[in-house]
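Participant: Only the shape, not the letters, is given here:
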């Protein structure tokens, strides 16, 4: 990616392309121009053989979004691996809050190149300190045992309101939503947590349909990285639903602590997938959540586990 394209990825003015950029009902840009910015953010600059640099969008929250740094770190790891090896797992720790106003440097350690598996470790650095670490394993394609649990029965995504429509319906009641451009189309299967919280605690579960909001290039690693980006969205909602609280409507202090993903089968991130999330436990101001990604035809393509810091303040 050129310096101009990289600068445009972090500049909200980049959305002012020919014609007008579509807006959601709550006034947030979406669609192909926004997705193109995400693709540009994931196209890291190579500084040295094993060192890469990434940027954050100008319209960022106070801290770098966890899905962004995870996606960029996975891109850095993948750039040092033979294309015939697919990532099958990653394990990551969020060490310090990232500052979106400055670039992030990704240092890749080539741990091992075996006959079947390749292992990489990536450390994301800002101001000389690690803010994130990731280990990822890649494997040559092999044939063997194959089974998976079935997908839950849920309504089709076209029958459900968009995220923007949900927010617009409750604009006067709900505060604190991120109004940055949305590259991922998210549709809650049931009423979202900021609605159900009014009637108290519910089942520790959250289900959403998701897809990249546009067309992605035919780059398998890019689709995996976009899924990693999306996996940090809505996952901890399953924890909050159990306790009848939510970001913005209650004083909830939260942050991702660690994140693990296993990729089971090929998929396209610009096609609909169901993200089925449950929380088996919460204690010590930490909540654990697990998520499963299913394609529309019912194929289980990825599993996620994350622990988050969740403090409900008085």
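Facilitator: Done, it's in. Because the structure is a prediction, the values reported are computed rather than measured. Residues are numbered from 1 along each chain as shown.
Participant: use CA for all of it now, contacts and neighbours both
Facilitator: Fine.
Participant: Name the residues of stretch 56-76 that come out as buried.
Facilitator: 56-58, 60, 64-76 (16 or more other C-alpha atoms under 10 Å).
Participant: List the ones among these that fall in helices.
Facilitator: 66-76 (DSSP state H).
Participant: and which of these is nearest residue 147?
Facilitator: residue 74 (26.5 Å; C-alpha to C-alpha).
Participant: Quick check: that closest one vs residue 12, distance?
Facilitator: Distance from residue 74 to residue 12, counting by C-alpha to C-alpha, to the nearest Å: 25 Å.
Participant: Repeat that for residue 159.
Facilitator: Per C-alpha to C-alpha, residue 159 is found 31 Å from residue 12.
Participant: Give the residue from the two that has the larger number of neighbours.
Facilitator: Using other C-alpha atoms under 10 Å, the more surrounded residue of residue 159 and residue 12 is residue 12, with 15 against 9.
Participant: For that one, give me its contacts.
Facilitator: Counting by C-alpha atoms under 8 Å, 6 or more residues apart in numbering, residue 12 makes contact with 57-59.
Participant: One more: residue 122?
Facilitator: 73, 76-77, 106-109, 133-135.
Participant: Select from those the one having the most neighbours.
Facilitator: residue 73 (33 neighbours).
Participant: What residues does that one make contact with?
Facilitator: Shown in contact with residue 73 (C-alpha under 8 Å, 6+ apart): 106, 122-124, 134.
Participant: Apply 7 Å and report the result again.
Facilitator: Counting by C-alpha atoms under 7 Å, 6 or more residues apart in numbering, residue 73 makes contact with 106, 122, 134.
Participant: in which helix or strand would I find the closest residue to the last one other than its chain neighbours?
Facilitator: Across the structure, with C-alpha to C-alpha, 6 or more residues apart in numbering as the measure, the residue nearest residue 134 apart from its sequence neighbours is residue 92 (4.2 Å). Take DSSP states H and E as the rule and residue 92 turns out to sit in strand 85-94.
Participant: What helices and strands are in contact with the helix or strand just after that strand?
Facilitator: Counting by DSSP H and E, the next helix or strand C-terminal to strand 85-94 is strand 104-113. In terms of contacts (3 or more C-alpha pairs under 7 Å, 6 or more residues apart in numbering; DSSP states H and E), strand 104-113 is packed against strand 51-54, helix 66-78, strand 117-126.
Participant: dropping in the other structure now:
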């Protein structure tokens, strides 16, 4: 699965850009899986999508598939996923849910995402009935507010002359997730820097009041930019020639309710890389400093001969 974003969309002719609200509503539609039998779901295809399916989409659709088998008062608090094969935009994705456990407070579900009879992702998700407990949290990094920062598309515009035209159009297209990096970097010729990265993220428009959908959209967005963190000390990115990168696994913990239509700070670091793999961690804060989620991911970062 490609780090940082979805794969390019192909369009036969130029048409108007969708509004931010239309993009947000399209994302909700993409993640709203169809029940085709008991514990069997079909995920919508990304309209116009080509090539590999974005990993965050598969995780989010798998989560929405698991939700249907759990009592409404139990809310997802963690998920752990392994990518096995790249998804193909030319075929639908089928999700099979296994009801592994239902206890007094927790439920556990296993989801297998399939294409053409082969698994592309395995995921387990745990759900909990809400209760009170001891509380503490890490402090949010002291970074500029999102209103004071350029968008990711505006940053790419600075390096337009260095980016091939088809890739530039892909990078600057309208997207349902807005990203405003705190640290400016050149994706074509990145400099070597510490493995620390901060991104402000949010949905481009309102996605309603369904908390499960907000968590699914966060699962979708949490696969954006995380893998790049472990590449920074080496002065490479997923755009570097001869660089092969892909998410291998992905874990996400929800500490509290989230609102994806308001800015969240995605603060990431990468304590290790080696063996053609890199390990990345992320903490997700609200604007007022509340830690609402954490993420971890190991990815392939291979320099080909």
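Facilitator: Noted; the coordinates are in hand. Since we're looking at a predicted model, the values are computed, not measured.
Participant: Could I get the TM-score for this pair?
Facilitator: TM-score for the superposed chains, counting by TM-score structural alignment, normalised by the length of structure 2: 0.91, backed by 292 aligned residues with a C-alpha RMSD of 2.0 Å.
Participant: if we can go back for a sec, what do we get in structure 2 for the residue nearest to residue 134 of structure 1?
Facilitator: Taking TM-score structural alignment, the alignment pairs residue 92 of structure 1 with residue 81 from structure 2.
Participant: May I have the residues that are in contact with that match?
Facilitator: Here residue 81 of structure 2 is in contact with 121-124, 249-251 (C-alpha under 7 Å, 6+ apart).
Participant: any idea how far residue 4 of structure 1 is from residue 217 of structure 1?
Facilitator: For residue 4 of structure 1, the distance to residue 217 of structure 1 - C-alpha to C-alpha - is 20 Å.
Participant: Quick check: the gap between the counterpart of residue 115 of structure 1 in structure 2 and residue 295 of structure 2.
Facilitator: Alignment note: residue 115 of structure 1 maps to residue 104 in structure 2; criterion TM-score structural alignment. The gap separating residue 104 of structure 2 from residue 295 of structure 2 is 26 Å, by C-alpha to C-alpha.
Participant: Looking at these two, which is more packed in?
Facilitator: More crowded of residue 104 of structure 2 and residue 295, by other C-alpha under 10 Å: residue 295, with 24 against 7.
Participant: Give the equivalent position in structure 1 for the more buried one.
Facilitator: That one, residue 295 of structure 2, aligns with residue 304 by TM-score structural alignment.
Participant: hang on, that match packs against residue 293?
Facilitator: No. Contact criterion C-alpha atoms under 7 Å: residue 304 of structure 1 and residue 293 do not qualify, at 8.2 Å.
Participant: Can you tell me what residue 227 of structure 2 aligns to in structure 1?
Facilitator: With TM-score structural alignment as the criterion, residue 227 of structure 2 matches residue 236.
Participant: Check residue 272 of structure 2 too.
Facilitator: Mapped onto structure 1 by TM-score structural alignment, residue 272 of structure 2 lines up with residue 281.
Participant: That match falls within a strand, correct?
Facilitator: Yes. Counting by DSSP: H, G, I helix; E, B strand; the rest coil, residue 281 of structure 1 is part of a strand.
Participant: give me the number of residues near it?
Facilitator: The number of residues packed near residue 281 of structure 1 is 13, by other C-alpha under 10 Å.
Participant: again, but for the one 4 residues further on
Facilitator: Counted with other C-alpha under 10 Å, the neighbours of residue 285 of structure 1 add up to 12.
Participant: pretty sure it is touching residue 311, no?
Facilitator: Yes. The criterion here is C-alpha under 7 Å, and residue 285 of structure 1 meets it with residue 311 at 5.4 Å.
Participant: Would you map the helices across structure 2?
Facilitator: 20-31, 55-67, 152-158, 165-171, 211-221.
Participant: Tell me which of these sits most buried.
Facilitator: Among the helices of structure 2, ranked by average contacts under mean count of other C-alpha atoms under 10 Å, first place goes to helix 55-67 (a mean of 27).
Participant: mean shift between that one and structure 1?
Facilitator: With mean C-alpha distance after the TM-score superposition for structure 1, helix 55-67 of structure 2 departs from structure 1 by a mean of 0.3 Å once superposed.
Participant: gap between that helix and the chain center?
Facilitator: Here helix 55-67 of structure 2 is found 10 Å from its chain centre; the criterion is C-alpha atoms, centre = their mean, to the nearest Å.
Participant: Same check on stretch 50-62 of structure 1?
Facilitator: The chain centroid and the centroid of stretch 50-62 of structure 1 are separated by 14 Å under C-alpha atoms, centre = their mean.
Participant: same thing with stretch 268-281 of structure 1?
Facilitator: The answer for stretch 268-281 of structure 1 is 11 Å, by C-alpha atoms, centre = their mean.
Participant: Of all the residues in it, which ones are buried?
Facilitator: Result for stretch 268-281 of structure 1 [16+ other C-alpha under 10 Å]: buried residues 268-270, 272-279.
Participant: Now for the aligned partner of residue 120 of structure 2 in structure 1, how many residues are close by?
Facilitator: Correspondence of residue 120 of structure 2 to structure 1, assessed by TM-score structural alignment: residue 131. Per other C-alpha under 10 Å, the neighbour tally for residue 131 of structure 1 reads 20.
Participant: show me the contacts for the nearest residue to residue 190 of structure 2 once chain neighbours are set aside.
Facilitator: Spatially, and ignoring its direct neighbours in sequence, residue 190 of structure 2 is nearest to residue 235 (5.3 Å; C-alpha to C-alpha, 6+ apart). Residues in contact with residue 235 of structure 2 (C-alpha under 7 Å, 6+ apart) are 190-192.
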